[in-house]
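K.L.:
missing the sequence, but the structure's below:
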């Protein structure tokens, strides 16, 4: 079974508001950037990636949680993040029954995460290109 099929199966099992919410959030990820890839990690978590992990989605008893792996580095002018402020890397959006998530704002956040991942990848690639065979940096 491929990752998207695993996610389909998870959503189908969530036969309440959490399944509908997770499906809506998933759709928003896939609409935000056509190159986003769905993955299935950690024995049961939907993950959306492009040039690195963007976010992980989990359905809990009382909420659906989207954890952005580099959320602390992302602009959030619409204040979607509502959890994870104590850490230096990730941020989360906890969605409770009846909550409405601004899809436009979420798409902007997703696109910012893609740009963050791409920039990080380019920086790593550029850094690797300045190394000699001995592994030492050469002057640019």
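P.N.:
That came through, no problem. Model, not experiment: these values are computed from the prediction. Numbers count the residues shown, from 1 in each chain.
K.L.:
can we go C-alpha only for contacts and neighbour counts from here?
P.N.:
OK.
K.L.:
For the spatially most central residue of the chain, which three-state class applies?
P.N.:
The residue lying closest to the centre of the chain (Cα atoms, centre = their mean) is residue 55, at 1.7 Å. The three-state label for residue 55, taken from DSSP: H, G, I helix; E, B strand; the rest coil, comes out as strand.
K.L.:
Included below, for side-by-side comparison, is a second structure:
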């Protein structure tokens, strides 16, 4: 993600700040490095994986590891809706992200991990 310096970088920074606002003790790590993605994929964990943050040409994607088990009253999940376990939020340049609803999803995911 270091090569980015556009709206995606700014939006990813906003998402990171919302994640840490929701769960200040969250651990961010970069995993799954490969030649086509030497920086790897940022992951956020607390008592288990909460979500990943990936950057694509036209969007950023936040994938919740156990998203299918989360209540999403604000309807933030808009991708991977048919997946058995995970759910994702694709965020395009013109999209608005409901910060409070996102924080609630992160807290819910962390609580689910804690059991």
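P.N.:
Received, thanks. On a predicted model such as this, the values are computed, not experimentally measured, just so you know.
K.L.:
one step back: which residue in structure 2 aligns with the residue nearest to the centre of structure 1?
P.N.:
In structure 2, residue 55 of structure 1 lines up with residue 51, judged by TM-score structural alignment.
K.L.:
List the residues that contact that match.
P.N.:
43-45, 62-65 (Cα atoms under 8 Å, 6 or more residues apart in numbering).
K.L.:
What's the separation between it and residue 7 of structure 2?
P.N.:
Applying Cα to Cα, to the nearest Å, the value for residue 51 of structure 2 to residue 7 of structure 2 is 21 Å.
K.L.:
Residue 85 of structure 2 too?
P.N.:
When residue 85 of structure 2 is compared with residue 7 of structure 2 (using Cα to Cα), they lie 29 Å apart.
K.L.:
so what's the residue nearest to the match of residue 55 of structure 1 when sequence neighbours are not counted up against?
P.N.:
Spatially, and ignoring its direct neighbours in sequence, residue 51 of structure 2 is nearest to residue 64 (4.2 Å; Cα to Cα, 6 or more residues apart in numbering). Residues near residue 64 of structure 2 by Cα under 8 Å, 6+ apart: 50-52, 86-88, 109.
K.L.:
same thing with residue 88 of structure 1?
P.N.:
Residue 88 of structure 1 is in contact with residue 72, counting by Cα under 8 Å, 6+ apart.
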